[in-house]
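Visitor: Next one to model:
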Amino acid sequence: MGHRHKNKKLGILIFLVVCVLFLHYCTIHDVVLRHAIYRMLFFLPLVLGSFWFGLKGAIFVSISIIIPYIPYVYHQWNGFYQEFDKFLEAGLFVFMGCLLGYLSEKQQREQEARLKAERLAAIGSAVSQIAHDLKSPLMAIGGFTKQVTRHLSIDHPDRKKLDLVISETFRMEAMVKEMLDFGRPFQLQKTEENLNHLAAECIEISLPFAKSSGVDINTEFDPEITVRPLDSNRMKQVILNLLTNAIQASSSGKIVSVRTKREKQGVALDISDCGCGIKAEDQQKIFEPFFSSKKEGTGLGLAIVKKIVELHGGHIILFSNPEGGVTFSIKLP
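Guide: A predicted model of the protein is given here:
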């Protein structure tokens, strides 16, 4: 909703509330039927506010009506029992507003989720088709280049060029694999796994890359974490992706931290880096397909991570660290 459009709608709500309040205050108290009609008119801005702004809109309209209406009720007060019906009416008014606001927000969230799912399905289908078409030519290029390389001596002037072709082909194949992973539906193969053990294995795999980057990995595992149903291969894919990103983000001499802990609703795995951080506006888009703050890559890595975590019934969040960098936190049931 645009800022100008939002202000216009707020203006309409305020205008309607002021008009109905004006009618109340300008009509003598004895004309009971008119006041009853005016009170019914309050439902118009309430309904509009609920549909336009959800629960917040309903609360805003309710407060905007009730507070200015209190002096009128005070001056016309005839005792609690005589005015009891108006208390019930006010309670019903607020309840209806909150209910409409809640239902409106729920419908909007469901619609957004449905549109997002449809968009991701369309993107996934297109990406999968493109990746499938690229896979065979890349395998042919890599295979033939390796065959030619075998017939060249180590000091041949063209060998470095062919090694570069092989290296770039390997990188492209990895990108194609990411595209295929994003496009195809995942079938989880869950077994009883310990999150600490999975994280430790991924750290062992990542150590050579971390050492070559001059980055240390610090661990803090909760020993009381028990086994739970997890797809070990997919969870390793998640942890390795986050570890690689954290190492790449941290400069030489810095530390990447990996922590596990028990929580009320399950377990958490936190991976923190000491990089330059992620802009606040980018944090909202970081898990979207093809969004990347790096020059290399497809921008699908974190989208796949999110997909795998959610298939396990969990969710992933990120937040900025006070000392710099960011933390990715995985919550699993």
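
Visitor: Going by C-alpha atoms from here, please, whenever you check contacts or count neighbours.
Guide: OK.

Visitor: Show me what counts as buried in stretch 83-100.
Guide: By 16 or more other C-alpha atoms under 10 Å, the buried positions in stretch 83-100 come out as 93-94, 96-100.

Visitor: Second chain to compare with the first, below:
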Amino acid sequence: MAWKPNSRDAVWVLLFLALHFSSPIVNTAEVQMLAAFAIFEMIEPRIGIFRDSPGGRFLGVAIRLVLAYLLMGVTGGIASSYYLILLLPVVTAATFFGALGTVAATTMAGLSYLSFLLYIDFENLTIPLDQQQEISFRILFLFLAAYLTYQLARANREQAESYQSLARELAAANKNLQAAQSEVLRSERLAALGQLTAGLAHELRNPLGTIKASAEMLAKKLPAQDALGRELSGYISTEVDRTNELVKRFLDFAKPFRLHVELTELSEVIDRAVHQVRTRAESHRCRVIRNDSPDVHALPIDAQWIEQLVANLLANAIDASPPDSVVTVLTRPAMGGAEVAVIDRGAGIGAENLGSIFNPFFTTKPEGTGLGLAIVSKIVDEHRGRIFVESEIGAGTTIRVWLPDRQEVQD
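Guide: The predicted structure is shown next:
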């Protein structure tokens, strides 16, 4: 990595040069130790081992202690004017370590300074009382500096954590706001489409009834040998029935829901939904398996609409699944209510389509109407629940529906 000098490097060089020129004792060893100290302070922030782990931080403090000890050793030992250089390892430890680490580092610094007393010949030399007091003062000063630095560093860490927590809360609030705005826009779009659909469906029903009645009368009037005419009139009746079913689905989507909420066992509702799609599953050679949690209690739901919701999700999952595969229905307690998840192992949904799958008339099926998931979304909204989709291309899709408890439904 190329060396890029910065202002911090210049400050360290100037400080250690100033210490050198201000020192009452000047010798080669002192210059070498000051240079070593300056070089370490410049390279330490650039080496990952010193930044990225507690062990690296401890190593940095230990190296500073060794350098400080050597510098004092070559400049007078216990009487060295460089005793304050011990503040570098002490302040570093107080900045990055907890209370125990700060005390340990400061104690080591104090002991390293006091160890110079071992080199004094006390048989021929006595330390005067005022110098003993000075030595004690220097040791206490290290602990005072460590305590003040630790308090300041802890306050800064707490403030930083507070800001980070606030930032996370703001990000979550912003995400919720965006989701709420999307829900409002989708609800408005659904309401407009619902009104249009209802009017169109009502207008179609009358002519469809006329077409079917005419086809049936025509079939009765045709001679028995007119096989082609009878076949064509049968096609007309069949297509009218299919179109009527489509119109019925339009009306189901468009009409306002009137929930009949009763405490209902979710497992019973899912049983009926699975029975609804049994024929579809058999024709697709697909197996539906259950994974019900015994901790799911009875919920205040409209059993008929929730049955339709699960049946629609199962129908979509079965259609998306390859032959001889499995669709799983899972229930579990969640957030004061319950969650129903339908999991398939199909082709998955592309990221470009995930935001549209609950829109009316959006479908990727050649013969789909795009109303199945739109109705599911509407049922969830009416129950004041939430719906989540997780999908990965080639790995399948999971749709999770959360249904709230009684208090939230009845608010």
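
Visitor: Out of the buried residues of stretch 83-100 of structure 1, which comes closest to residue 64 of structure 1?
Guide: The nearest member of the buried residues of stretch 83-100 of structure 1 to residue 64 of structure 1, counting by C-alpha to C-alpha, is residue 94 at 11.5 Å.

Visitor: chain center to the longest helix belonging to structure 1: distance?
Guide: In structure 1, taking DSSP state H as the definition, the longest helix is helix 80-150. Chain-centre distance of helix 80-150 of structure 1: 10 Å, with C-alpha atoms, centre = their mean, to the nearest Å.

Visitor: cool, stretch 366-383 of structure 2 as well?
Guide: Counting by C-alpha atoms, centre = their mean, stretch 366-383 of structure 2 is centred 27 Å from the centre of its parent chain.

Visitor: what does stretch 158-178 of structure 2 give?
Guide: For stretch 158-178 of structure 2, the separation from the chain centroid amounts to 13 Å (computed by C-alpha atoms, centre = their mean).

Visitor: So what does residue 183 of structure 1 match up with in structure 2?
Guide: Correspondence of residue 183 of structure 1 to structure 2, assessed by TM-score structural alignment: residue 254.

Visitor: could you list every residue that touches its match?
Guide: Under the criterion of C-alpha atoms under 8 Å, 6 or more residues apart in numbering, the neighbours of residue 254 of structure 2 are 191, 193-195, 197-198.

Visitor: Let's see that with 7 Å instead.
Guide: Contact analysis of residue 254 of structure 2 by C-alpha atoms under 7 Å, 6 or more residues apart in numbering lists 194-195, 197-198.

Visitor: The very next helix or strand once past the longest helix of structure 1 vs structure 2, mean deviation?
Guide: Next in sequence after helix 80-150 of structure 1, counting helices and strands by DSSP states H and E, comes helix 159-183. For helix 159-183 of structure 1, the mean deviation from structure 2 after alignment is 2.1 Å (mean C-alpha distance after the TM-score superposition for structure 1).

Visitor: just the angle between helix 159-183 of structure 1 and helix 80-150, please?
Guide: Helix 159-183 of structure 1 runs at 150 degrees relative to helix 80-150, counting by axes from the mean of the first three to the mean of the last three C-alpha atoms, to 10 degrees.

Visitor: Name the next helix or strand downstream of helix 159-183 of structure 1, please.
Guide: On the C-terminal side of helix 159-183 of structure 1, the closest following helix or strand by DSSP H and E is strand 191-193.
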